[in-house]
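[1] Mind looking at a prediction? Sequence and model below.
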Amino acid sequence: MSQVGVSRLRDYTADSRLLYVSGLASALGAVAAVAAWCLLMLIALATNLFYFHQWSFLERDPWEANLRWWSVFIPVVGGLIVGMIARFLSPRVRGHGMPEAVETIVFGGGRVQPRVAVLKPIATAIAIGSGGPFGAEGPVIVTGGAIGSVLGQLLTMSDSERTVLMVAGASAGMAATFNCPMAAILLAVEILLFEWKPRSVVPVAMACVTAGAVRRLLLGPAALFVMKPQTQPVYHQQMLGALIIGVAAAFFSLLLSKAIRLSEKMFHKLPFHWMWWPAIGGLGVGIGGLFFPRALGVGYSTLQLMILNGRHTEVKILVGILVVKSLIWVFALGSETAGGILAPLLLLGGAMGAMLGRAMPQMTAGSWVVVGMTSTLTGAIGCPLTSAMLALELTRNAGIMLPVLLACMASYGVSVLVQRRSMLTEALSAKGLHLSREFSVDPLETMLVSQAMHTSVFALNSDARVEEAKVWLRSMEERGAISWSHWQRIFPLVDAEGKLTGMLTRGRMVAAAQNGDSESPLADFAVADARTISPFHTLKAAAASMATYQLTSYPVVASDGKLLGVLTIEDLLKGRTQQDQRENSRRRVLRLRWPFGAAPQTVADAVTEVPPNMSPTRDEDETASH
């Protein structure tokens, strides 16, 4: 008999490949950091070329240039170039990057075209440098992920390992862009990995730490935004204000998400090829920039201004961001040009927080801006822990962690109730793909084979003759169709000590009864080397084995070879049934006794009614009559 694997239950399933993949991820983190630095330099170069007509890598914003009426057409030119790159070189450069990365990770086996690693940053630099109101982090995530995917495709790897490398590169790109290695790790856990396993978390963390270290060499160790520390204690008034802003951020992100979907539908109705859409979106960007120049570009300098001034930021700047920046960003995203969403969400959320912060209790300047920007990011893409840690790493201000965390969790709690899809999964849903953002322990992982198997099994002696198969077949035919629906479809052969010596399927039993000589050994028709399973395997391992070997039943055999029972594919539902009972069967398990106001619990009170459509547990003592 060949047992399916050896039962060695452990807390973790990682093996020595973890070290190999982690080493590759560390090197990948350094490469992703350099790629992020190159993208930032390309954006600065494109901005200088488009608006200042200079070959320079000095970081400047488009609004610092002397804008004229013809400046309206600069984003149009940039959008036209992006559209041509997408049309003739690779359509994968379109979009803000995050949904595309998730789609590749979950549905694409971590495979990305190598050209995307080059074309995506170029298209992004052109889109942002020409005034596009986007961020660099989304495209950097795609670029880093593409580099990791290409590395995984060059080496002999499984799809899971290739996906880990892709996520490691993507997270490292974000870590290098924002100088936030811890937030990048959490982003991978909350959005990109879709699992919590050492085999994936350790390589991603190694990549992010390496990227953070290399980033310090290239761009310096300073935080992205300067902020005065919050040294005073945060009391209940500030916490209540954070709660209010968190709830407001959830509805604000919902409004932005719906506006983006509406914009995308409008562009899809245009009688033009999608190559022209980025140019049309650029026209909207140019017009908006003419009215409010600070709406152009990434907007880090404007966000820094709001953090320094807090609620004392000029109202016209806040209104311009909330109105003009929102409109041109939504319009440009609908055109499916290249550009990220994280930086715009931070800027829009920061403006919302600064506006509402005017009515909130006093905190350090910029605190309400940070609360607003992180809670809006949470509501938009569903990453409360990432957003909270991002606030700490962007500002190095640990004193505002409590209100930030409360606002993020409030935004997250409300957004999951009012939004069917986030900005990340909305695009996937439009393609007919479904993706759940909830993760839990697989109930098949918590139940062993011994807890679900049938123990009342019709077994035959190893020296049985074909005559016994003939008797069995006559009995089945006499009872009719109902007997053929019985759960047992395999028939073990056991010796005098109860050890499994062979196994017959139902088809082999019928063949033996119809064609065999009555005195012939039934073992001649049996499978001598049948696959078995240990009682200490999990149901998840059993399900995987059934899928691999295309089997629906397994004899359950102890380490000494004795037959203990039979596990069928229907038994795998037992774990799911217990999970359904755990989630849907509601009852009181503790009652207060007199003199606390309630009558003593009676036997009737302790009886739990079986929920509707819930079958009772099978009686393991039932016998199979054949």
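    Yep, that arrived.

[2] CA only for contacts and neighbour counts going forward, please
    Fine.

[3] who's in contact with P221?
    179, 215 (CA atoms under 8 Å, 6 or more residues apart in numbering).

[4] And V298, by the same measure?
    Per CA under 8 Å, 6+ apart, neighbours of V298: 61, 128, 132-136, 343-344.

[5] Which of those residues ranks first by neighbour count?
    Counting neighbours by other CA atoms under 10 Å, G132 comes out on top of the contacts of V298 with 35 neighbours.

[6] With M306 as the reference, measure out to the residue lying closest to that one once chain neighbours are set aside.
    Nearest non-adjacent residue to G132, counting by CA to CA, 6 or more residues apart in numbering: G297, 5.3 Å away. Look at G297 and M306: by CA to CA, to the nearest Å, they are 16 Å apart.

[7] next one: G138
    23 Å.

[8] In the stretch 401-550 of the chain, what residue spans correspond to strands?
    Along the stretch 401-550 of the chain, the segments classed as strands by DSSP state E, counting those that start in this stretch run 460-461, 490-494, 500-505, 531-532.

[9] what's the closest of those to R94?
    strand 531-532 (50.0 Å; CA to CA).

[10] Can you name the next helix or strand after the longest helix seen in the chain?
    Counting by DSSP state H, the longest helix found in the chain is helix 236-268. Downstream of helix 236-268, the first helix or strand assigned by DSSP states H and E is helix 277-291.

[11] Show me what that following helix is packed up against.
    Packing partners of helix 277-291 (3 or more CA pairs under 8 Å, 6 or more residues apart in numbering; DSSP states H and E): helix 74-88, helix 326-334.

[12] who touches L424 in this structure?
    Taking CA under 8 Å, 6+ apart, one finds 98-99, 102, 381 in contact with L424.

[13] dropping in the other structure now:
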Amino acid sequence: AFIVVNYAPEAKGHGVPEIMDAYARRGGKIRFRVPLLKSLASAICIGSGGSCGREGPIAQIGGGVGSLIATKLKSDARTTKTLVVCGVSSGIAATFNAPLGGTLFGIEVIAGGIVGFSIIPVIISSVISTAVVDTILGSQPSFQAPFFVMSNYLELGLYFMLGLLLGLVSVLWTRGFYKIEDFFESQKISKYIIPTIGGLIVGVIAIIILVIEDSTAYMGAFKPGEPYFPAVMGVGYAFIDAALLGTVSLVALAIFGIAKALATSVTLGSGGSGGVFAPTLFIGASLGGAFGLLFYTFFPSVVIEPMAYALVGMAALFAGSGRAPITCIVIIMEMTSDYSLILPLMIAVSASFLVSSLIEKESLYTLKLERRGIHVRRGYYISALREVRVDHVMTRSPTVLSPDMTTAEVLKIVDKTQHTKFPVVDDMGLVVGCLITEDLFRESEGEERQYQVKDLMSGDFLHISPDSTMDSVLRAMLERDEGHAVVVNPTIPNVMVGFITKADVLRAYQIAIVRLQEAGEPVEAIDPLETIDIM
């Protein structure tokens, strides 16, 4: 607590959101002290029994080292961000002996997608880090899982059900995690005392689990002479091994999964330092294994390998909470050296990702930033748009169409203006819809009939107020999958005062970046061509 409170607040919690924040709005700049203090704080937390993982710390440490190298080389923002992703990816790859999974984690989670200029150095850094670790420590999978075989394709339906279930669980896991963090932050007591209280709570949970472990004859997959932690304490890999090997009962799996979620939330919510990836795998393995054993009990002829559901559950829960579906499929296969369950992994991950995305917009990583007012989408700092109002960038006198215009008349206007989107205004001056030229060309192609604008326009259009901020406009456009909006008079319904398109959003972004730079914020201006995919 002393280290985090006094020297590096960024070291608190699971670390990945802080990297995403640095990547999105600070050009990849990470303070030099952060990776050093993060490693120390996380080592103390995990070593003393805190319920958390090591991927968050290693990602933040790797990203910090990448940022430090970029600073020493006096690199520009683009190169700095690339080196940060290289550091994160190489750290994950080395930790889990998963070079491809580490590469995808950095690109999918931190960068928000495959970026042409950065993918090659990211791949190379992951390969080198994995090779170094394999040379020193040897090459072996993170988990000792048996080789699973799916011989009955009817099971794909059950794996789909598991994905749907864990999609719901991932939302509860994400929201519950931050609810507990809110509880600790709302307490009006010393910041040095709160982690102590959190540690006591985790200790009580561990004692309860000790009793359950003894009663279920589960004592983990430990070798003689090794120190023993109750399953919910520490990283929890021994328990995951036991779950995959089928040595844990159905009841114990369910109880341990819930207990791990609570213990991790308390550990990190009270000020501990560690990751959430390993706990997410623990919870997914527990609930997935319980699901498999339950259906094996009633349908033994269908469910051949019940503990295969534990492996698939790990990927499905991370897909729903981390929103990195490709990463979790690949990294689980690499961590177990088992590539035989690719079909169950794909269908369960897809179902989980779909359900969680429909219920909760943010991931376990981005929700932390969203709660701070930082809106990150595909790696760009959207909250900068809060500084720009709609009436500052809107087109005040756009070219408008009449509902009774024919396609021939509209085509002349399109040829003259080169515009692709038009508001439609009736004789009373009220906006009644919008016309996109793609719809016009699609409907009129190859036909002699002359359509009118009212036949082709959309009456369901996005309308906004001139005093709205551009960040809210962009979020509305993303939600509706539209690239335009009509600005209406806030006091007189349907009276248009302006029009907003993609170009206006990008211009607003540039204005916002310039304002932040003038205020001394370390952010980078970007080429509008790089952001066109946000639409």
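    On my side now, so go ahead. These numbers were taken from a predicted model, which means no experiment stands behind them.

[14] ok, back up a step: in JSON lines: the helices and strands packed on helix 277-291 of the first structure, plus distance to L406 of the first structure.
    Shown next, in JSON lines, are these (distance: least, CA to CA, whole Å):
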{"stretch": "helix 74-88", "distance to L406 of the first structure": "39"}
{"stretch": "helix 326-334", "distance to L406 of the first structure": "25"}
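
[15] of all the ones you listed, which gets the most neighbours per residue?
    Highest mean neighbour count of those: helix 326-334, a mean of 25 (counted as mean count of other CA atoms under 10 Å).

[16] Which neighbouring elements make contact with the helix or strand that that one is followed by?
    Later in the chain than helix 326-334 of the first structure, the nearest helix or strand by DSSP H and E is helix 342-357. When contacts are defined as 3+ CA pairs under 8 Å, 6+ apart, helix 342-357 of the first structure sits against helix 137-154, helix 236-268, helix 300-309, helix 315-320, helix 367-381.

[17] repeat that with 6 Å
    Counting contacts by 3 or more CA pairs under 6 Å, 6 or more residues apart in numbering; DSSP states H and E, helix 342-357 of the first structure is packed against helix 367-381.

[18] State the span of the second structure onto which the next helix or strand after the helix it packs on is aligned.
    Where DSSP H and E defines the elements, the next helix or strand beyond helix 367-381 of the first structure is helix 384-395. Taken onto the second structure by TM-score structural alignment, helix 384-395 of the first structure occupies residues 325-336 there.

[19] Tell me roughly how far the matching stretch lies from the first structure on average.
    Superposing on the first structure places stretch 325-336 of the second structure at an average distance of 0.9 Å from its equivalents, by mean CA distance after the TM-score superposition for the first structure.

[20] cool, stretch 164-178 of the second structure as well?
    Mean for stretch 164-178 of the second structure is 0.9 Å (mean CA distance after the TM-score superposition for the first structure).

[21] Any idea how far that stretch is from the middle of the chain?
    Relative to its parent chain, stretch 164-178 of the second structure has a centroid offset of 13 Å by CA atoms, centre = their mean, to the nearest Å.

[22] buried ones in that stretch?
    For stretch 164-178 of the second structure, a neighbour-count test (16 or more other CA atoms under 10 Å) marks 164-171, 173-175, 177-178 as buried.

[23] Now render these as TSV, adding distance to A41 of the second structure.
    Shown next, in TSV, are these (distance: CA to CA, whole Å):
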residue	distance to A41 of the second structure
L164	36
L165	35
L166	31
G167	32
L168	32
V169	29
S170	27
V171	28
W173	24
T174	23
R175	25
F177	20
Y178	20
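
[24] quick one: which of those residues is nearest to Q450 of the second structure?
    Checking these against Q450 of the second structure by CA to CA gives L164 as the nearest, at 48.2 Å.

[25] Spit out the contact partners of that closest one.
    Applying CA atoms under 6 Å, 6 or more residues apart in numbering to L164 of the second structure gives the contacts 351-352.

[26] From I283 of the second structure, how far out is it?
    Distance from L164 of the second structure to I283 of the second structure, by CA to CA: 15 Å.

[27] Show me what A59 of the second structure lines up with in the first structure.
    A59 of the second structure maps onto I141 in the first structure, by TM-score structural alignment.

[28] wait, that match sits on G173?
    Yes: counting by CA atoms under 6 Å, I141 of the first structure touches G173, with 5.3 Å between them.

[29] Those two: which is more packed in?
    G173 (39 against 29).

[30] what do we get in the second structure for the more buried one?
    That one, G173 of the first structure, aligns with G91 by TM-score structural alignment.

[31] Give me the helices and strands touching the helix or strand that contains that match, please.
    Assigned by DSSP H and E, G91 of the second structure belongs to helix 77-96. Packing partners of helix 77-96 of the second structure (3+ CA pairs under 6 Å, 6+ apart): helix 55-72, helix 99-105, helix 116-137.

[32] Put together a markdown table for the ones you listed, with distance to V85 of the second structure on each row.
    Listed next are those as a markdown table, based on distance: least, CA to CA, whole Å:
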| stretch | distance to V85 of the second structure |
| --- | --- |
| helix 55-72 | 6 |
| helix 99-105 | 9 |
| helix 116-137 | 7 |
